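>>> fold the following.
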Amino acid sequence: MERDLQSKIAWITGGGSGVGQAVARTLAQAGAHVYVSGRRLEPLAATVAQIEAQGGQASAIVVDVAQPDPPRAAVTQIMENHNRLDIYVGAAGYNINRRQFSNLTAQEAGAIIATNLGGAFNASSAVLVAMRTAGDGLLVHIGSWSGRRVRTFSGPAYTAAKAGLLAMSESLNLEVALEGIRSTVIIPGGIDTPLLDNLPTPPPPEQRARLLRPDDCAQAVLWVARLPARVRIDEITITPTIQNV
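Below is the predicted model of the structure:
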């Protein structure tokens, strides 16, 4: 029997665009009250407006997950408002067009890792406090094909961060699954999001049209969220049919 998401509370990082925005819309349509966060208020407000226009419930919180304190403050705010936090979806992602050891500085690599891996750790640590008290909860991390299959176009920093995300989620399940908390990584292949604009050579429109859409990942998140508590999905890999690398 599917879980009913009515009145569930969800927090989505990176909720101002791409996969995070699609997840927020999808969970809100399923009945959850969603909190979207990111570093800039304007795109978050746009996501909230879209959700409310469709009859859903949403709130925006400005959060830089790369820093440890803002995620804890966000969880505190959510708990003060609702006294529960059922679902966390980590969709905050960052990369730049200088991606190789030959042109990527240590400071730039550190910023990429701080958002894609450090941010996931900071947010996960914060939500676990609430979920452990409740004895229930779901964490879903948006990973990348690059974390499973190393390719040069993603760059060493982004690849290392996404590979680390898989190990972090596995560690979470080893530690907290018996407490009723589940962790899943969604591993998309080529997906048409704003991150593609930061590739050294962005793909042309006709190629982007054949890639995954953010809503494809959002539907996978919804499926996992609706599963009964006895079911743990460790990883889901989703690729466009044209992907062969």
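>>> rest of the way, CA atoms for contacts and neighbours
Noted.
>>> which is the next helix or strand following the helix or strand harbouring Tyr88?
Taking DSSP states H and E as the definition, Tyr88 sits inside strand 87-90. Next in sequence after strand 87-90, counting helices and strands by DSSP H and E, comes helix 106-113.
>>> mind giving me the packing neighbours of the next helix or strand after that following helix?
Beyond helix 106-113 on the C-terminal side, the first helix or strand identified by DSSP H and E is helix 119-134. Counting contacts by 3 or more Cα pairs under 8 Å, 6 or more residues apart in numbering; DSSP states H and E, helix 119-134 packs against helix 69-82, strand 87-90, strand 137-142.
>>> which residues are contacting helix 119-134?
Residues outside helix 119-134 that contact it (Cα atoms under 8 Å, 6 or more residues apart in numbering) are 64-68, 71-72, 75, 79, 84-86, 88, 90, 92, 137, 139, 141, 165, 168, 179, 181.
>>> now show me the structure for the sequence below, then we'll compare the two:
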Amino acid sequence: MNTKRLSNQGGESQHQMTARFTNKVVLVTGGGSGIGRSTALAFAREGATVVAAGRREEPLAETVKLIEARGGQGSAIVADVTRGDDVVRLVETVVARHGGLHIAFNNAGVLGTPQRIGDVDEATWSEVIAINLTGVWLSMKHEIAHMSRNGGGAIINMASIFGVHKSAPMYGAYAATKAAVSALTRTAAREYIAQGIRINAVSPGPIEAPMSLRPGETEAQRAERYRETVPLGRIGLAEEVAAAVLWLASPESSFIVGHDLVIDGGVTI
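As a prediction, this is how the structure comes out:
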């Protein structure tokens, strides 16, 4: 597989517009980079109106610029998912601006500083919990409130193989939040499927995104590291996670509820 071609945002065949999500409004938190940006571009390429949300305006604006350059429809909203009032405003703005909210990808997250459990301070622990777990809960809470009144929808949460599938030495706070996201996803899925809301999660392994780079590591060094440790023989691509998210959001997965989809090249086998 030509990894460079797939990860390059210029391939023509990769950016042809299709209609699978026409007339759907999609919210992507953490939409300014990495998997969030790739997923926002993928939804827009398939006809959705996409709202990219995050804490920094500049990367969100770049995501929207990329969407529009390819003939898609997108907008950006600055919001902090750890703040309930921000999330309320975010959902209300999406609905007011675009007429509804049909799909949400709760992707915003942080890895945290590599430390053993005994060395993590309370401030670091609280920050990781706030963004990765409380942020997903708040996002779901207010997305569900709208969707349950308006015919349902689809929600996909960002978990990780380092939650319930594999240990994560030096990243205990991150692992704890991702395990909790998987559990929260299953519980919410069972609670709200009767309202027509399908809730699932994705659990990526090593992905070609900023979060997977070690301090001081080059992209070439990262690629070599994963070539040796991933059974498939390469690092995964953000576009491959995006494809899984789109599938879980689509009618093609209509019988999938409360699932945590592992995307890891065989790491957890």
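>>> name the residue closest to the centre of the second structure, please.
Asn107 (3.0 Å; Cα atoms, centre = their mean).
>>> residue in the first structure matching that one?
Aligned counterpart of Asn107 of the second structure in the first structure: Ala91 (TM-score structural alignment).
>>> got it, and Leu90 of the second structure?
That one, Leu90 of the second structure, aligns with Ala74 by TM-score structural alignment.
>>> what is the burial count for that match?
Per other Cα atoms under 10 Å, the neighbour tally for Ala74 of the first structure reads 21.
>>> ok, it - contacts?
For Ala74 of the first structure, the contact set (Cα under 8 Å, 6+ apart) comprises 61, 63.
>>> do you know how far the match of Asn107 of the second structure is from Ile78 of the first structure?
As for Ala91 of the first structure, its distance to Ile78 of the first structure is 18 Å (criterion: Cα to Cα, to the nearest Å).
>>> do Asn173 of the first structure as well
When distance is defined by Cα to Cα, Asn173 of the first structure is 24 Å away from Ile78 of the first structure.
>>> repeat that for Glu179 of the first structure.
Glu179 of the first structure is 21 Å from Ile78 of the first structure, where distance means Cα to Cα.
>>> the more surrounded of the two?
A direct count of neighbours by other Cα under 10 Å for Glu179 of the first structure and Ile78 places Ile78 higher, at 19 against 15.
>>> show me what Gly31 of the first structure aligns to in the second structure.
Aligned by TM-score structural alignment, Gly31 of the first structure pairs with Gly47 of the second structure.
>>> number of nearby residues for the residue nearest to its match when sequence neighbours are not counted?
Spatially, and ignoring its direct neighbours in sequence, Gly47 of the second structure is nearest to Thr22 (4.3 Å; Cα to Cα, 6 or more residues apart in numbering). Each residue near Thr22 of the second structure was counted by other Cα under 10 Å, and the total is 14.
>>> which stretches in the second structure count as helices?
Along the second structure, the segments classed as helices by DSSP state H run 3-7, 34-45, 57-69, 84-98, 122-129, 135-149, 161-164, 172-192, 219-229, 238-249.
>>> who are the packing partners of the shortest one?
Contacts defined by 3+ Cα pairs under 8 Å, 6+ apart place helix 161-164 of the second structure against helix 172-192.
>>> ok now the helix it packs on, how far from the chain's centre?
In this view, helix 172-192 of the second structure has its centroid 14 Å away from the chain centroid, taken as Cα atoms, centre = their mean, to the nearest Å.
>>> what's the counterpart of Val136 of the second structure in the first structure?
So Val136 of the second structure corresponds to Ala120, using TM-score structural alignment.
>>> how close does its match sit to Ala177 of the first structure?
Separation of Ala120 of the first structure from Ala177 of the first structure (Cα to Cα): 18 Å.
>>> of the two, which one has the most company?
Ala120 (28 against 18).
>>> hmm, what's the outermost residue in the second structure?
Residue of the second structure lying farthest from the centroid, by Cα atoms, centre = their mean: Gly118 (29.2 Å).
>>> which bit of the second structure covers the strand ranked longest in the first structure?
In the first structure, assigned by DSSP state E, the strand with the most residues is strand 181-188. Aligned using TM-score structural alignment, strand 181-188 of the first structure spans residues 197-204 in the second structure.
>>> contacts for the matching stretch?
When contacts are defined by Cα under 8 Å, 6+ apart, stretch 197-204 of the second structure is touched by residues 144, 147-148, 152-161, 182, 185-186, 188-189, 192-193, 241, 244-245, 248, 256-264.
>>> I'd like to know which of those residues are buried.
For those, a burial check counting by 16 or more other Cα atoms under 10 Å picks out 144, 147-148, 152-161, 182, 185-186, 188-189, 192-193, 241, 244-245, 248, 257-264.
>>> sorry, back to before: so how do I select the buried members of the contacts of helix 119-134 of the first structure in PyMOL?
Selection of the buried residues among those in PyMOL, burial being defined by 16+ other Cα under 10 Å:
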select buried, resi 64+65+66+68+71+72+75+84+85+86+88+90+92+137+139+141+165+168+181
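>>> the match of strand 181-188 of the first structure vs the first structure, average offset?
Superposing on the first structure and averaging over aligned pairs (mean Cα distance after the TM-score superposition for the first structure), stretch 197-204 of the second structure comes out at 0.6 Å.
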